[in-house]
Structures are given as structure tokens and as C-alpha cells.
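Mind folding the following:
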Amino acid sequence: MNNRIADMKCLAAAVALLSLTTSPVVAKPAEIEVTAFHTPQTVARLSGAAVIVESAPGTDPASLEQAVWRDAVARELLAAGFGTATPGAANAIAQVEVDRETVRREGARGPFSVGVGGSTGSYGGGVGLGLGLNLGGGPKELVLTRLSVRIRDRITGEALWEGRAESRENAKAKEAAPALAAPRMARALFAGFPGKSGATIKVK
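Modelled structure (predicted):
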């Protein structure tokens, strides 16, 4: 009898553990890696500059999604202290390029298992339990996004500042949608502008 009670307690504990491990987990937004390149001389030329925002060469300027990213970059440039002007009167041009790709990542099997076994009573009655959980969650889709911005002198075409922001977001996360990804990544890219040249930082 004591063995049977012990087995039932183990069974109850295993079921409780199973309910905890299978409860939904709210994923946090992925970190954004930001890298910038510039020189003291080029940054000095950007001080107080009026900048216009365009799609980078090779991208479709008529794309509605591209417009979302351009608008996000324009807002952050204003917040960083840049001015605006008509194309012919601007000091610099910010060229925006976005690369997005969805990849499939295979989930790894988690090292979790529960086993309970026993035999009690004169007639060999028994209680047994075996559980195996795959905590990897199976294959997952990730959206890989890179936002690149290059600020050029409008007259000479010389690159004055370059930066990129990269993220790996769960495809099911709301932050993967362009409407949320664009302002979030643009904000990370221009946080602390101009940044330390060549250094890669992570922004939550």
C-alpha cells in the first residue's frame, strides 16, 4: 500500500511538471545588433545638416513596404537633430535598404523525461508512468531583417555615415511585422547617433 501511495504521488508530481513545461511562454522581442561606421571628419560635416530620405539604388521606391521603412528612418533622423529640406536644397541624402528573409530552424529535442514504475500487492498489481517531452518546440520560422542606411553628401556622393541594424525575430511574433519592426529597428540604429565607429552593440 505504501508503495502504491508513493507511486501515485510521483504520478501527480509528473503531471504537475508536465503542465508547467507545456504552458505557453510569451516570447520577448529579439535583440537588435547595431553597427555604425564613420570618421570624426565626416560626422562634423553632418552637424545640423538637412537630410532627405530615399530608397537605396536597386530597391523599388514605389513599394509600400519600403515607404514604411523610409518613414521610420526619417522620424529618427529628425529626433537625432537633422533638418529637412527639398531635394535640391538638402545637404545630404540618407539611402535606405532593407533585406528580409524567412528561414526555418529545426528545434532540438529537450533532455526531459519522467519515469515512474512500481509493483505492489500479492497479485502483482502495478502502476507505471513514462513521459517524454520535446522542449525544442519543433521547427521554428525566423524572420531575419537587416536595415542599412548610408548618408551621403548630396553634391559629391561621398559616404559620411553608414549603419546597419540586424534582428532575428520569431515569425509568429508581432514584432516581425514591418509596421512594428521598422520603427523599432530605426530607433535602435540611431540611438546614441553617431555611435562608436566599427563597434557592434545590442539593443533590446
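
alpha carbons only for contacts and neighbour counts from here, please
OK.

Confirm residue 15 sits in a helix?
Yes. Remark: residue 15 belongs to a helix, assigned using DSSP: H, G, I helix; E, B strand; the rest coil.

Could you list the residues in contact with stretch 96-110?
53-56, 59, 66, 69-70, 73, 133-150, 171 (Cα atoms under 8 Å, 6 or more residues apart in numbering).

for it, the distance to its chain's centre please.
Its chain's C-alpha centre and that of stretch 96-110 lie 10 Å apart, by Cα atoms, centre = their mean, to the nearest Å.

ok, now stretch 85-100?
Per Cα atoms, centre = their mean, the centroid offset for stretch 85-100 relative to its chain is 25 Å.

One more: stretch 172-179?
With Cα atoms, centre = their mean, you get 9 Å for stretch 172-179.

before we move on, back to that, are any of the contacts of stretch 96-110 buried, and if so which?
53-56, 66, 69-70, 73, 141-150, 171 (16 or more other Cα atoms under 10 Å).

What segments of this structure are helices?
For the chain, applying DSSP state H gives helices covering 2-21, 40-46, 64-79, 178-190.

The structure of the following sequence is requested for comparison with the preceding one:
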Amino acid sequence: MSKRLILIACVALPLAACATAAPRVEVTRFHIDNPATSGTVAVEEMPGNPDVSLEFRTYASAVSQAFQQAGFTPADGAQSEYVALVSFNRSFRPTGVDRSDKPVSVDVGGAVGSGGGRRGGSFGGLGLGVGINLSGKPKDIVTTELHVQLRRRSDSTAIWEGRASTQARQGSPAAQPATAAQKLATALIGGYPGESGRTITVK
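Presented below is the predicted three-dimensional model:
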């Protein structure tokens, strides 16, 4: 492989790594002293949850599976000892534009700038000027949040509660509801009950 091709590959690798890096999950949990670690639990909609569609059921299923892995037994309806109330939210924000609303362009071996003009550059005296055109419409960043509250059904006492959030580029596998639901539920309920009052980052 020529020196020029090697240099192109070396510069491109960090960009590819950034594009494919697995999103991290921010997790915060709270619980009473010595919360239950077993028993029957039913997953239900949290009051005020904005979505009770098929997508909500995807999140509810992921939460149920995560509680099973934590030692609980799934149950239906009012016969369960505990109820896991679930709510989720997805929001979108634009990305990839500068303050002048012009698409960002990247010139490998050159510079980062805005506008349509490409600034050539050299790398190691080889005259390397590889342009990456990002002039198409940039994808939004999707923020997905999951909120779960575990209550004792007999007296409605909350014994455990947690929130988790993650971000991914719209259209990427990590932004798909099924993938996001599984990742959030696993990060949030994995290691149940977790340290109360502490926010952690889960890869």
C-alpha cells in the first residue's frame, strides 16, 4: 500500500470510530434501604406517560425482561406484589450546522470550515487533499429517556426509582426504539438496586 493510501486510512479511521461508537447511557437511581430483590412484578403505564402505543409496549417489555434478570417474576394485573410504572420520552434536536446555518465541511489534511469552498491541504508534503462533503441535510440527534418506578402494590409505597437517557443520531441502529429500549432498561435495572442518589455512565 502506498504512503498516500496509508495516510488517508489513518486520518479516516478516527472519523469512522466516531460514527460507529456505541452511545453511552446516563443512569440515576434512588431507593429505600434494603429494597426487595424478588417477588412478582407487573409492568404498567406511568400516569401522565404521553405514549401508550406499540412503541410503549416495546419499552414495557424491555423493562419486564430486565426485572426478570434482576430476580423478579413477571405477573399480570392486580395479583402482583409489585408494580413497575414505566414512562419514556423521545426528543429531537438538529445537529451539523454552524451558527450561520451553513453545512459544515471537513477537509482531511486541510481544515474545518463552513460554506461550499474547499480548502486544500497537504500532509507530509504529499499534497493530500481529501474532501468530505457533509452538505446534505444533517441527521437530528435523538435523545431517549426512560423512567421506571417500582412500587409495592399493597400500599403504593415507592421502593425504587430510576431514570436513564441516551443519545444517538437519527436513523442509526442505536436510535431505533427496540434497540434504545433494551439498552436503557438493561443499563437502568442491571445491577439492581444500584447505588442510591448517584448518577453513573454505562457503556
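
Quick TM-score on the pair, please.
TM-score for the superposed pair, counting by TM-score structural alignment, normalised by the length of structure 2: 0.74. Supporting figures: 180 aligned residues with a Cα RMSD of 3.2 Å.

quick revisit: the buried ones among the contacts of stretch 96-110 of structure 1 in strands, which ones?
Among these, the members falling in strands (DSSP state E) are 53-55, 141-150.

Show me which pair in these is furthest apart.
53 and 141 (31.6 Å; Cα to Cα).

need the contact list for the nearest residue to residue 127 of structure 1 once chain neighbours are set aside.
Spatial nearest neighbour of residue 127 of structure 1, chain neighbours left out: residue 118 (5.5 Å); criterion: Cα to Cα, 6 or more residues apart in numbering. Contact partners of residue 118 of structure 1, counting by Cα under 8 Å, 6+ apart, are 3-4, 7, 126-128.

From residue 131 of structure 1, how far out is residue 118 of structure 1?
15 Å (Cα to Cα, to the nearest Å).

now residue 40 of structure 1
Residue 40 of structure 1 is 61 Å from residue 131 of structure 1, by Cα to Cα.

Matching residue 23 of structure 2 against structure 1, which residue comes up?
Matched to structure 1 by TM-score structural alignment, residue 23 of structure 2 sits across from residue 30.

In this structure its match contacts residue 171, no?
No. Residue 30 of structure 1 is beyond contact range of residue 171, at 11.1 Å (criterion: Cα atoms under 8 Å).

corresponding residue for residue 89 of structure 2 in structure 1?
Using TM-score structural alignment, residue 89 of structure 2 lines up with residue 99 in structure 1.

Compute the number of surrounding residues for its match.
Residue neighbour count, defined by other Cα atoms under 10 Å, stands at 10 for residue 99 of structure 1.

now swap in residue 114 of structure 2 and tell me
18.

any idea how far the closest residue to it other than its chain neighbours lies from residue 122 of structure 2?
Distances taken as Cα to Cα, 6+ apart place residue 104 nearest to residue 114 of structure 2, at 4.9 Å, with adjacent residues excluded. With distances taken as Cα to Cα, residue 104 of structure 2 is found 20 Å from residue 122 of structure 2.

just residue 201 of structure 2 next, same as before
In terms of Cα to Cα, residue 201 of structure 2 sits 39 Å off from residue 122 of structure 2.

same thing with residue 110 of structure 2?
Counting by Cα to Cα, the gap from residue 110 of structure 2 to residue 122 of structure 2 is 7 Å.

Kindly report the same for residue 40 of structure 2.
Distance from residue 40 of structure 2 to residue 122 of structure 2, by Cα to Cα: 65 Å.

So those two - more neighbours on which side?
residue 40 (17 against 13).

what's the counterpart of the more buried one in structure 1?
By TM-score structural alignment, residue 40 of structure 2 lines up with residue 50.

Once you drop chain neighbours, what's closest to that match?
residue 83 (4.1 Å).

Now which residue in structure 2 aligns to the one you found?
Match for residue 83 of structure 1 (TM-score structural alignment): residue 73.

residue contacts, its match?
38-41, 67.

Neighbours of the residue lying closest to residue 197 of structure 1 once chain neighbours are set aside, how many?
Counting by Cα to Cα, 6+ apart, residue 37 is the residue found nearest to residue 197 of structure 1 once chain neighbours are left out, at 4.5 Å. By other Cα under 10 Å, the residues close to residue 37 of structure 1 number 17.
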